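Peer 1: Need coordinates for the below:
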Amino acid sequence: MTMQGTEAERALTEQVVSRFADTPDARLRTLMQSLVRHLHAYVREVEPTEAEWFAAIRFLTETGQMCDDVVRQEFILLSDTLGVSMLVDAINHRYASGATDTTVFGPFYIDGMPERAYGENMAFTPGTPALVQGRVMTTDGKPVANALLDVWQTADNGMYSGQDTAQPHGNLRGRYRTDAEGRYAIRTIVPVCYPIPTDGPVGRMLNATGRYPWRPAHLHFMITAADHSTLVTHLFNQNDPYLDSDAVFGVKPSLLVDYREHTADDAAAQQFGFEGGFSEARYDFVLERA
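Peer 2: Below is the predicted model:
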C-alpha cells in the first residue's frame, strides 16, 4: 500500500486530532477533535477532486461575503436549508416540558426594534389587516406578566424590512409586553408565504440540487420573561401550501394557527381601531421556567 493509501490517510487524521489534545477547555477539545474526525471521514468517503475542494472553499468564502452586520446572514440561511438549525433545535429541546415548541431563529432578525403598546399596529405597508392575540403562560397555567414578545414578519412582497430598503424602518417589527393577566395583542397583516433569498451561494445550491426555496407563511416570535427560558418560535398559517415542503424544515404541527375573518362591526374592530374587516388568530404561548 502506498503512502497515499487508506492507512496513511487515517494516520493523518489521527495526527491532526492529536494536535488538539492539549486544548485547555475540555468542551472545545471535544468539538475540535470530533470536527476533524468527521470532516476527514467525509473527505475520504466522497474523494473530492482538487477542483471540487477549491469550489467548496469558494462557496464558503462567498457565503461569508454575503453576510452583513444588520440584516443578511447567509451562514444561518445555509444552516437552515441543510436542516442543521432544526437539528440543533431538536437536540436542545429533546425532553417534553409542556412548553410551546421552538423552531428556527431565521436570518432576518433585527435587534432593538420599537416597543409597542398593547394592540398597536406594526404594519406600515398594505396587506390583509390582522389581529394576533392570546396569552403567555407558565407550564402550570399561570399568566406571565410583563413578558416581552419580539415579533417580526415579511411584508406582502415576501421581504423583511431592512432586507427591503423601500419599507419604512421597523415595518412589521415590534416588541410587545403582556399585561398583568399575561395577555398580548398585536395588530399587523396576515403573513404570506415567500421564497428565501436565492441571489447568493445558498440560492445557487438550491437551484443546483433541484430544491424549492419557499417558506410557508409565518410570524416570528422571540419571547423573554424573568425566570423563564427564552422561546424562539413561529406561528404558521394552517392552510399554507408549503407547510409540507418548508425550505428550512421549521414547521411543527403545534404551531399552526387559523386566521378567521371578522367584520367591521366586531367589538375587536372598535377596540383595536380597524376601519373595516380583519382576520384574527389566537395562540397561547407556554414558557418553561429557567
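Peer 1: hey, let's count contacts and neighbours off CA atoms from now on
Peer 2: OK.
Peer 1: residues contacting residue 69?
Peer 2: By CA atoms under 8 Å, 6 or more residues apart in numbering, residue 69 lies in contact with nothing.
Peer 1: oh sorry, the question was meant for residue 250
Peer 2: By CA under 8 Å, 6+ apart, residue 250 lies in contact with 86, 103-104.
Peer 1: can you put the residues you listed in TSV and add distance to residue 174 and secondary structure?
Peer 2: Putting the contacts of residue 250 into TSV (distance: CA to CA, whole Å; DSSP: H, G, I helix; E, B strand; the rest coil) gives the following:
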residue	distance to residue 174	secondary structure
86	25	helix
103	19	coil
104	19	coil
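Peer 1: Which of those ranks first by neighbour count?
Peer 2: Using other CA atoms under 10 Å as the neighbour definition, these reach their maximum at residue 103, which records 26 neighbours.
Peer 1: just checking, that residue touches residue 86?
Peer 2: Yes: with contacts counted by CA atoms under 8 Å, residue 103 reaches residue 86, the gap being 6.7 Å.
Peer 1: Please generate a structure for the following sequence too, so the two can be compared:
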Amino acid sequence: MTTDTAAPISPQQQVLEDELVATVVASFDGTPDPRLKQVMQSLTRHLHAFIRDVRLTAAEWNKAIEFLTAVGHITDDRRQEFVLLSDVLGASMQTIAVNNQAHKGATDATVFGPFFVDDAPEIPLGGDIAGGATGQPCWIEGTVTDTDGNPVAGARIEVWECDEDGFYDVQYTDDRMAARAHLFSDEHGAYRFWGLTPVPYPIPHDGPVGKMLEAVGRSPVRASHLHFMVTAENLRTLVTHIFVDGDPQIEVGDSVFGVKNSLIKEFAQQAPGTPTPDGGDLGDHTWARARFDIVLAPAGI
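Peer 2: The predicted model follows:
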C-alpha cells in the first residue's frame, strides 16, 4: 500500500467522478423493490466515496479482488470466512446494534460468530454439553424472562463454546460434535447445564482474514466466552455471549468487538471437594459456576 499524499484533484476530474457516481446510482432507479433500490443506491454512493477518499490505485483494487476471492475459496460448510471478515471489521457488531434496539432491560446481543452448527444434540436440564471436549467443568444456571419479568417456559437455549485448547468441534478432524447442545427452560423459566469454563482463543488466522490482521498489527485473540442463542414464541431471538470477569483479554481487546459490560459475568472458582449444585462430587477437580439471567425483548422491537 502506498502512503504518498494524493495530488490535488482538478475541477474537471471532480466533474467526471461525480458524473460516474450519478450514472451508477441512476442505474438502480427502476428497481421494483424499494428497499433493494435504497440499499443498492446507498451502497454505490458509499463505495465510490471510499474509492475517491483513499484514491484507490489499480494495484490496490486488484489486491482487494484477490483477497475477496481467497475469502470465498476458504469458505465451506464448516468455515465461514466472510462472517469472520465481517466480525473483525466490526460490521457484525454494528448490524447487531442496529437490529437489537435497547428495550426495558433486555439482554444485550453480540456477534453470532462463524462456529454455530444446526442440529446440536438436546440435553436435559442439568445435562452436560461437553461431549468429550476437554476443559474445567463449569455449572451455568439462570432464568429466561420477558421484559415484564414473566418467566418464559420452553425457551430453546442453544449453547456452544471452544475446548480448553481454544478449538471448536468444527475444527476437529474427526467430525464429532462436542461442547455444544440445546436445552429448554422449565415451567418457571429456569435452566441449568454443565459446560466448560471459557478460555481465550484466536479466531482462525490461517486464512486471508488472519493475514489481514497480521498486516495491520492486530491480535486475532477473542476474550473468553460462552455462546447463547435463545428463541421463544413472540419474543425477539437473542444471540449473545457471556464473558469471564477478570479475563485480561477483555482489557487488551476482543478481536471482533463483541464484549459488552453487561455480559461480563463472574465465573466463581470452586475448590476440590465442593459439592456441586446437582448433588455430585467432582473429587479432586476444581470447577466453576456462573449465573446468567436472560431477558428477552418482544418480537418486532
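Peer 1: Show me what residue 73 of the first structure aligns to in the second structure.
Peer 2: Residue pairing (TM-score structural alignment): residue 73 of the first structure is matched to residue 80 of the second structure.
Peer 1: excluding its backbone neighbours, what's nearest its match?
Peer 2: Closest residue to residue 80 of the second structure apart from its sequence neighbours, by CA to CA, 6 or more residues apart in numbering: residue 114 at 5.6 Å.
Peer 1: try residue 204 of the second structure
Peer 2: Excluding the flanking residues, the one nearest residue 204 of the second structure by CA to CA, 6+ apart is residue 210, at 6.8 Å.
Peer 1: what about the equivalent of the one you found over in the first structure, is that helix, strand or coil?
Peer 2: Taking TM-score structural alignment, the alignment pairs residue 210 of the second structure with residue 203 from the first structure. Classification of residue 203 of the first structure using DSSP: H, G, I helix; E, B strand; the rest coil returns helix.
Peer 1: which secondary structure element contains the residue nearest to residue 80 of the second structure?
Peer 2: Residue 114 of the second structure belongs to no helix or strand when assigned by DSSP states H and E.
Peer 1: That one contacts residue 76, correct?
Peer 2: No: if you go by CA under 8 Å, residue 114 of the second structure and residue 76 don't touch, sitting 11.0 Å apart.
Peer 1: Looking at these two, which one has more neighbours?
Peer 2: Comparing residue 114 of the second structure with residue 76 by other CA under 10 Å, the one with more neighbours is residue 114, at 18 against 9.
Peer 1: Quick check: the gap between the counterpart of the more buried one in the first structure and residue 212 of the first structure.
Peer 2: Under the alignment (TM-score structural alignment), residue 114 of the second structure pairs with residue 107 in the first structure. From residue 107 of the first structure over to residue 212 of the first structure the distance is 18 Å, taken as CA to CA, to the nearest Å.
Peer 1: From the rest of the structure, what touches stretch 22-35 of the first structure?
Peer 2: The contact list for stretch 22-35 of the first structure (CA under 8 Å, 6+ apart) reads 17-18, 20-21.
Peer 1: which stretches of the stretch 151-290 of the first structure form strands?
Peer 2: 173-177, 183-189, 194-195, 214-215, 218-224, 231-237, 256-257, 260-262, 278-282, 285-287 (DSSP state E, counting those that start in this stretch).
Peer 1: now those strands in TSV, with mean neighbour count and distance to residue 122 of the first structure?
Peer 2: Below are those laid out as TSV (neighbours: other CA atoms under 10 Å; distance: least, CA to CA, whole Å):
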stretch	mean neighbour count	distance to residue 122 of the first structure
strand 173-177	24	6
strand 183-189	24	6
strand 194-195	17	19
strand 214-215	22	22
strand 218-224	21	12
strand 231-237	24	17
strand 256-257	18	19
strand 260-262	14	19
strand 278-282	19	15
strand 285-287	23	20
